[in-house]
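K.L.:
pasting the sequence and the predicted model now:
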Amino acid sequence: VLNLACFNINTLNIKQSKLIGSEPENAGYLNDTDQFDDGYEDIKQLEGEVVEFAYRVQKGRVETDQSERIEQILEAIRNATYAAKEVKDIRHDLSYLRQSDNLFIYNTYQQIIAQVEAFYSGVSNLFNHRNEVVLLEMYTELKRNTDEHKQVVTQAIYSDSQEHKLTEQDLSTMLNTVGEVSLSQTLLLRAMQSYLFSEASSRNLASAV
């Protein structure tokens, strides 16, 4: 939800699931920097509380499968927090692209936003399924689409930089934005992998994709 606010995407635009729900939960973050920063600090605070609780639990008598599941959840939380940080760090870049008078830059920004919206709809939809075979297919497609989008947009930026008279700042900002968005999505996918799949399936999935 917090990540979507960085892209000015309302949660109502995302496919509904138990993850997103049906209310525009990020509406308050969209144009309020202070509230967004508070939201990110809340994420880090919750991460710390969960980690502390998990370690206290593991000090007791915990079955092996339970301990493995706790580690999976902790990994999911770490990656989800990192994913939020990657997006938080490019808020100024996104604003730069959004406000550009250069049509190529603005169109590229719109392309990024469309991909982000489709990605988060896909992530949200993962929570609507429980069959691991279906989840694996959906997860793999999301990962493939994320990688392909980065390659296509990056290539277009390099290829068209001279034609569209991109400055060094334009080029740097665009490439950094595409890279960070892709990294954030990869981290979020890793979080979903740890949370949604069994440890054995998660290991096989990591080696496959």
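P.N.:
Arrived safely. Keep in mind that what you see is a predicted model, and the values were worked out from it rather than measured.
K.L.:
please make it C-alpha for all contacts and neighbour counts, starting now.
P.N.:
Fine.
K.L.:
SS state for the residue lying farthest from the centre of the chain?
P.N.:
Using CA atoms, centre = their mean, the residue of the chain lying farthest from its centre is R61. It sits 34.8 Å away. Secondary structure, DSSP: H, G, I helix; E, B strand; the rest coil: R61 is coil.
K.L.:
dropping in the other structure now:
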Amino acid sequence: MITHHDWGRPNFLGILIFLPFLDPFIGLLNWMAPERSLTPGATAYIHKVSSSVPDGAIEAVRKELTRMLFNAIRLNMHSFHIHAHAVFDENSELLAGEPLRYVARYEQEYKLLKQTESEVLGYTYAIQRDAKEEEDLRLVTQLNHAVRNATYAAKFIKDIRHNVDEFRVSPSGTIHDLYASFCLYVTGNYHGLATLMAVPASPNIANEYVELFRQVRRGYEWYLNEIYTVVGADKHLNHEIANLLNINRAAYLSTTALFEAVRVLLNLEEDILAGVQTIPQPRKILKQESQ
């Protein structure tokens, strides 16, 4: 008869009988349920190169940055209802290493961009830990900032998506025309950036970069003037001014972040835009901030 005390006694005979079959049993379990791959799901290159190999690792980060920039632009295009064919071409897709289609699931792709940023930054910190050369550390630091700027560029527009939607469906003919014009301006900016990234070996790349940014800057100032003069002239549209100013400023800041990241990608001088990129704020905004 087995008492309740017998349940707590180890069955040494059973253990001894089972021991010879333990290793084969573990092997069977591993075959039936193999270990899941730890390869990051958001990145395409960094998991293929050890962070302890600086040259290869830095090149992998540059490729990830390129993907992030294209995806940030795609996310922003979605917010302005800009189709991919208006900005990208075969060279863009060749550089990105993947099709650059219209974003179908915005929130999902934005989270993927954030995940990519996290994985790449973790990888660059590992490079910095292992790097011995000062030049490698400098390059990685610049790439860190560029990766963050790629994400910032998407976030600036994400934060004003509701404003853009109101802008787009406004019943006012004046606002509608301004929106159509603004979308063409934004499309030109993104197309210009995509073109710059696709031809980094151009001997005039620095001049083309600066000239494109000057166009962006002039566009920002032109729309700033239009908002105050055209929209402001109609008292029925005065309530739209703050919304439009917010969109214009966010789009400019987003594009500036893209430019800074592209500068790193193209190995251009840090001060290449010195004296061009300061945003003078309208007096009305300055007064509100000082109160």
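P.N.:
Happy to help now that I have it. If you're wondering where the values come from, they're calculated on a predicted model, not measured in any experiment.
K.L.:
and the TM-score between them?
P.N.:
Here the superposed chains carry a TM-score of 0.87, computed using TM-score structural alignment, normalised by the length of structure 1; 200 aligned residues with a CA RMSD of 2.0 Å.
K.L.:
picking that back up, for I70 of structure 1, see how far away the residue farthest from the centre of structure 1 is.
P.N.:
As judged by CA to CA, to the nearest Å, R61 of structure 1 and I70 of structure 1 stand 13 Å apart.
K.L.:
same question for E132 of structure 1.
P.N.:
Following CA to CA, the distance that separates E132 of structure 1 from I70 of structure 1 is 19 Å.
K.L.:
show me which of the two is the more surrounded one.
P.N.:
I70 (19 against 14; other CA atoms under 10 Å).
K.L.:
which element is the more buried one on?
P.N.:
If you go by DSSP states H and E, I70 of structure 1 is part of helix 64-88.
K.L.:
now what about that helix, what contacts it?
P.N.:
Outside helix 64-88 of structure 1, the residues within contact range by CA atoms under 8 Å, 6 or more residues apart in numbering are 2-3, 6, 40, 43-44, 47, 50-51, 54, 58, 180-181, 183-188, 190-195, 199.
K.L.:
any of those residues buried? List them.
P.N.:
The neighbour count (16 or more other CA atoms under 10 Å) marks 2-3, 6, 40, 43-44, 47, 51, 54, 180-181, 183-188, 190-195, 199 as buried among those.
K.L.:
let's see which of the residues you listed end up in strands.
P.N.:
The members of these all map outside strands under DSSP state E.
K.L.:
just the helices in structure 2 please.
P.N.:
12-18, 22-32, 54-79, 90-96, 106-130, 134-158, 161-168, 173-198, 205-226, 241-265, 283-290 (DSSP state H).
K.L.:
from those, which stretch is densest packed?
P.N.:
Highest mean neighbour count of the helices of structure 2: helix 54-79, a mean of 23 (counted as mean count of other CA atoms under 10 Å).
K.L.:
other SSEs contacting that one?
P.N.:
Packing partners of helix 54-79 of structure 2 (3 or more CA pairs under 8 Å, 6 or more residues apart in numbering; DSSP states H and E): helix 90-96, helix 106-130, helix 134-158, helix 173-198, helix 241-265.
K.L.:
what about 6 Å?
P.N.:
Where contact means 3 or more CA pairs under 6 Å, 6 or more residues apart in numbering; DSSP states H and E, helix 54-79 of structure 2 is packed against helix 134-158.
K.L.:
which residue in structure 1 aligns with G122 of structure 2?
P.N.:
In structure 1, G122 of structure 2 lines up with E52, judged by TM-score structural alignment.
K.L.:
relative to E221 of structure 2, how far out is L286 of structure 2?
P.N.:
Applying CA to CA to L286 of structure 2 and E221 of structure 2 gives a distance of 16 Å.
K.L.:
just to revisit the earlier point, which residue numbers in structure 2 go with the helix holding I70 of structure 1?
P.N.:
Residues 134-158 of structure 2 are where helix 64-88 of structure 1 lands when matched by TM-score structural alignment.
K.L.:
picking that back up, so for A274 of structure 2, which of the helices of structure 2 sits nearest?
P.N.:
A274 of structure 2 lies closest to helix 205-226 among these, at 10.0 Å (CA to CA).
K.L.:
mean shift of that closest one relative to structure 1?
P.N.:
Here the mean offset of helix 205-226 of structure 2 against structure 1 after fitting is 0.9 Å, by mean CA distance after the TM-score superposition for structure 1.
K.L.:
structure 1: matching residues for that helix?
P.N.:
Residue correspondence for helix 205-226 of structure 2 in structure 1, counting by TM-score structural alignment: residues 135-156.
K.L.:
can you add distance to G275 of structure 2 and give the helices of structure 2 back as CSV?
P.N.:
Formatted as CSV, the helices of structure 2 follow (distance: least, CA to CA, whole Å):
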stretch, distance to G275 of structure 2
helix 12-18, 78
helix 22-32, 62
helix 54-79, 24
helix 90-96, 30
helix 106-130, 30
helix 134-158, 20
helix 161-168, 29
helix 173-198, 20
helix 205-226, 11
helix 241-265, 13
helix 283-290, 20
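K.L.:
I'm done for today, thanks for sticking with me.
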